[in-house]
Every structure is written in structure tokens, then in C-alpha cells.
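[1] need a 3D model of the sequence below.
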Amino acid sequence: MMVKFKIPYFFLFIMFVSFTAFAQDMNSEAGKLFNEGNAKLKAGNYMGAVADYDKALKIEKDYRILYQKGVSLKKAGKLEEAKVTLEETVKANKDFEGGYNALGGVYFSLGDINAAIANFEKVLTLGINAKVKNAIKKNLSLAYTKLGTQQIKDGNSEKGIESLKKAVENNNYDAAFLALSKAYSENGKWDECIAAADNALKYRSGIGKGGPYYYMGVAYKNKGDNAKAEEMFNQAKADATYKKLAEYEFGSLK
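    Next comes the predicted model:
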């Protein structure tokens, strides 16, 4: 089953909104250019915003200007340039949580999941409020899920399971529980498989019901509980993705 991963970017927007009030403590000309860039960023003119931020940075190299430039470059799809700019941002202010979060998002998009995780985890050390902490932990869960599924695909199921366990420790992510259930099934850990599948259903928000029921059916079959396995496979058959697999397993019980 293909699992889609998407970093939630609402935190970047929160930081953008909060910055508009700070231009007044910059150099007046830099602040004017900063505000003009912010207006263009908000309007979707990302490279126009970058041009204004570049002008402002020639006057004052403020971490907030660097950050907004990095966000604009990310939105424009210029990930390598965004990475360089956001690295400059956190060098300019080592305690700026928004910079690390944005940098983590860029690394995630570039496929460097370990670097993404390192930046998201850095945010959690900076005394952030509960709302931001929850958002960052969701980002971490997504990153650990992607890392774990890739590790399993590469043949390292032990590391993959550890990464997926970290994913669900950070957030009750349904896709991570489903991936864990599949991994436990492939490793013959039937009780763990059932528990993970049960949590996938409990916290389900984006996945179908078929996967969790299918892996529970496999687990119950291997535990010798055919009645329970039949029940799970019948539930799984209602999901088109797992219909044929469930029908095959159901038939093998006869």
C-alpha cells in the first residue's frame, strides 16, 4: 500500500503573520522593503518577495528577513536555495524555532529525512508553546514514518520498526500504525501486529479500514484463531485495495 506523506505548513504561516509587527525595530528602509516583500509573499509573488528581501538584506542582515526569503524560495520550489538561506537564518539566530522548522520541511522535501528529523527535534529543545510543540511533533511523526518505511524497503526491518515506533510516540499517526502492523506481520510478531492495527483503526483519519483489518486477519490466522481471522478478512474485503488479498486469505481458511 502506498502511503502519502505531507508536511503541514501552517506553522510557517503562523510565523509569517507574527513577523509583520516587527519591521518597526529594523532600519527604516530595510523595514519598508521587508513589509513590501511580505505583501508579495502573501499575494503569491514569491520571487518578487525574494527580490525585496535581497534589497533589505543589503541594508540589514536580520534573521527575520532571511527567514521570509527562505520561505519564499521554498514556496517557489527552489529548495536548494531555500536550504542555504534557512541555514543562514539559524546561524543568525540559533534560538529561532521557525527557522529550524522551515529548514526541516525543506530537508524533508529534498529527501534528507535524517536532517529533517534533526531540525524538528531541535525545535523541541527551544521552550516552545504547546500549540507549536504539537505541530512539530506531527512533523516528526511524518518524518519518522517516511524514514521507517524506507528502511524496511531497504531490508532493515529492525531499524524500520524502531523509526515507526518513534513516529507513533510523537503523534498517533494512522499511517505509521498501519506500517507498523505490516512490519510486525512480516516478522511474525502477531500480538504486536494486532495492537498496531487496532491503533490504526482507533486513530484513523487518512487511511482506509482494509489494511488494519487485513493485517489483523493474518495475525489471527497465524495465532490459530480462524473465527476471528474470518471476521477480520470479511471486514477487509470491503476495501478495494485489500479485497483480493483478503479473499485469498479467507479462502485459505476453509
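
[2] make it CA atoms for all contacts and neighbour counts henceforth
    OK.

[3] I'd say Asn93 and Tyr63 touch.
    Yes - using CA atoms under 8 Å, Asn93 makes contact with Tyr63 at a distance of 6.3 Å.

[4] between these two, which has more neighbouring residues?
    A direct count of neighbours by other CA atoms under 10 Å for Asn93 and Tyr63 places Tyr63 higher, at 21 against 13.

[5] structure for this one too, so we can compare:
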Amino acid sequence: MMKLKIFFLAVIFAFSSVAFGQKAEMNPDAAKLYNEGNSLVKSGQYSGALEKYNSALEIEKNAKIYYQKSIALKKLRKFKEAESTLLECIKVDSNFVSAYSGLGTTYYSLKKYQKAIDNFNIYLKKSNNEKQNQKIKKFIGLSYTQLGRIAKQDGKHKSAVKYLKEATANYDYDAAYLLLAEIYNDLGEYRKALEVADKAINYRKKISKGAPYYYKGLAFKGLGDKEKARENFKVAAKDKQYKNNANYELKNLK
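    You can find the predicted model right below:
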């Protein structure tokens, strides 16, 4: 879970540096302060950058300035302030598309995952940049995965499956496939569990190596195929994270 959070924050900040939208020229005095703020952001002086952006906004209410201010706020982990700043950005220019992706990542950080998805989808409707659109679809997949995780924790397995299917429709995310495998096993839908566990293996980037094999083992066990269950539990047992559970299952296979 922590790895996912760190990964997402890293992607947020990498994506935040690219803004698409307003093309109108800026007031020269505001532009000077804006550029000084950008330089401070690049050097990691985020509080100083905020002062520059605030001074620039006193001269001109410009969407680009609001957007860059939101980046500095997110760097300082002031996500609520970033939210209000991005909403002001949209008031100034509703076609400043990066504001919607910015809101999406902000809402994700605030754990408001449905709002994140809603704003990412607005971005997709307004953007013609296919490369950035693919990144946004990835963020949508991550957001749906979190909704699926929450639904599972609340015992709402059908809702969890729905969210996770939406996640994988947008992004072939290994953790989403793995969570689906776990849920399908819980529901006794073992063949579906095998299918998504194989996808978790095929797209594995973040999950531990033994994780999908453990859930494949459970699925084969549920289907009564002890030989294949044993084969997969043995692979899972090589993974420190799943070693104890896999060995327990191996011990109890008869």
C-alpha cells in the first residue's frame, strides 16, 4: 500500500510540470513573477514560489499562474489549498485542461477517489493529447483500484469486482488483477481467479512475485486439482511475503 502511494505521488509531480490550456499572453509584470516562481519550484523552494505566484495573481488572475501555484502547494502537501486553487483556475478558464488532471491527482491524494475519476474523465473529454491521455487512463485505473480495495474491506465484493474491472479496462494494473484473484477465490469463482491471476503475472511490475501464484494455488485447490495447487504453492513459498501462507497450504494438502 505504501509503495502504491509513493509511486502515485511521484507520478503526480512528474505530470504536474506539463500544462495544457490557455494561450493568451500574460501581463509582463505578472509574467516576471510567474517565471521567478517557476524557477523557485525547480530549485525546490516551494514556499518562496508561492509568494511569487500570489504576487502575480494580485496583478492578473491567470489560469497558468493558478495552475503553477497548485503544483507548489502539492509539493508542500497542502492538498486542500491545491484543490481550491485549481477550482479558481477553472473559473478563470474552464478549458485549461491540465487543471482537471491536477484536480484528479489532488483528489486522489485526499482519498476522494470518485472525484479524482470524475476530473480525469473531464480531462479526457477535453484533451487531444493522446500521450497524456494514456497517462490519465493509468491514473483512472489506480483510482478505481483504490475504490475496489475499499469496497472489499467493507465486505462489498460485487462492488469491488465492478470497480476493479473498471480499473483494468483503463490500465493493465497488476495489483488490480491480484485483488480480483483474491476476491474471486473468496466468491468461489475459481476459474475467474485463475484468469486474472495469470494477468497479474503477465503485467507484474509492483506486486511480489509469489502473490499471483498463491492465489492460483487457492483456485486450483478450490477446483480440486491438488497437483496444480501444490505446484503453485511451491512457487509462492519462495516469496518471503507469501512463504508462511503457502507452506501452510502445502502442509494441509492431502
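
[6] what is the neighbour count of Glu29 of the first structure?
    Neighbour tally, Glu29 of the first structure, other CA under 10 Å: 14.

[7] contacting residues for it?
    56, 59 (CA atoms under 8 Å, 6 or more residues apart in numbering).

[8] tell me the SS of Ser208 of the second structure?
    Of the three states, Ser208 of the second structure takes coil under DSSP: H, G, I helix; E, B strand; the rest coil.

[9] burial of it, as a residue count?
    Neighbours of Ser208 of the second structure using other CA under 10 Å come to 17.

[10] do the one 10 residues further on as well
    Here the count is done by other CA under 10 Å, and Leu218 of the second structure has 29 residues near it.

[11] Ile194 of the first structure now?
    Considering only other CA under 10 Å, Ile194 of the first structure is surrounded by 24 other residues.

[12] got the contact list for it?
    Taking CA under 8 Å, 6+ apart as the test, what Ile194 of the first structure contacts is 181, 215-216, 219.

[13] from these, which is closest to Trp190 of the first structure?
    Trp190 of the first structure lies nearest to Ala219 out of these, by CA to CA, at 4.8 Å.

[14] surely the closest one touches Asp191?
    Yes - using CA under 8 Å, Ala219 of the first structure makes contact with Asp191 at a distance of 7.3 Å.

[15] and those two? Which one has more around it.
    The residue with more neighbours, out of Ala219 of the first structure and Asp191, is Ala219; 27 against 16, by other CA under 10 Å.

[16] so the more buried one, which state does it fall into?
    helix.

[17] what's it aligned with over in the second structure?
    Alignment note: Ala219 of the first structure maps to Ala219 in the second structure; criterion TM-score structural alignment.

[18] and the gap between its match and Lys165 of the second structure?
    Ala219 of the second structure sits 19 Å away from Lys165 of the second structure, taking CA to CA, to the nearest Å as the criterion.

[19] same thing with Gln68 of the second structure?
    Taking CA to CA, one finds Gln68 of the second structure at 34 Å from Lys165 of the second structure.

[20] where along the first structure do the helices fall?
    10-19, 28-43, 46-59, 63-75, 79-92, 97-110, 113-123, 130-153, 157-170, 174-186, 190-202, 210-222, 226-236, 243-252 (DSSP state H).

[21] please point out which parts of the last one sit buried.
    Buried residues in helix 243-252 of the first structure, counting neighbours by 16 or more other CA atoms under 10 Å, are found at 243, 246-247, 249-250.

[22] how about the second one?
    By 16+ other CA under 10 Å, the buried positions in helix 28-43 of the first structure come out as 30-41.

[23] mean shift between that helix and the second structure?
    For helix 28-43 of the first structure, the mean deviation from the second structure after alignment is 0.9 Å (mean CA distance after the TM-score superposition for the first structure).

[24] in the second structure, what residues pair with that helix?
    With TM-score structural alignment as the criterion, helix 28-43 of the first structure aligns to 28-43.
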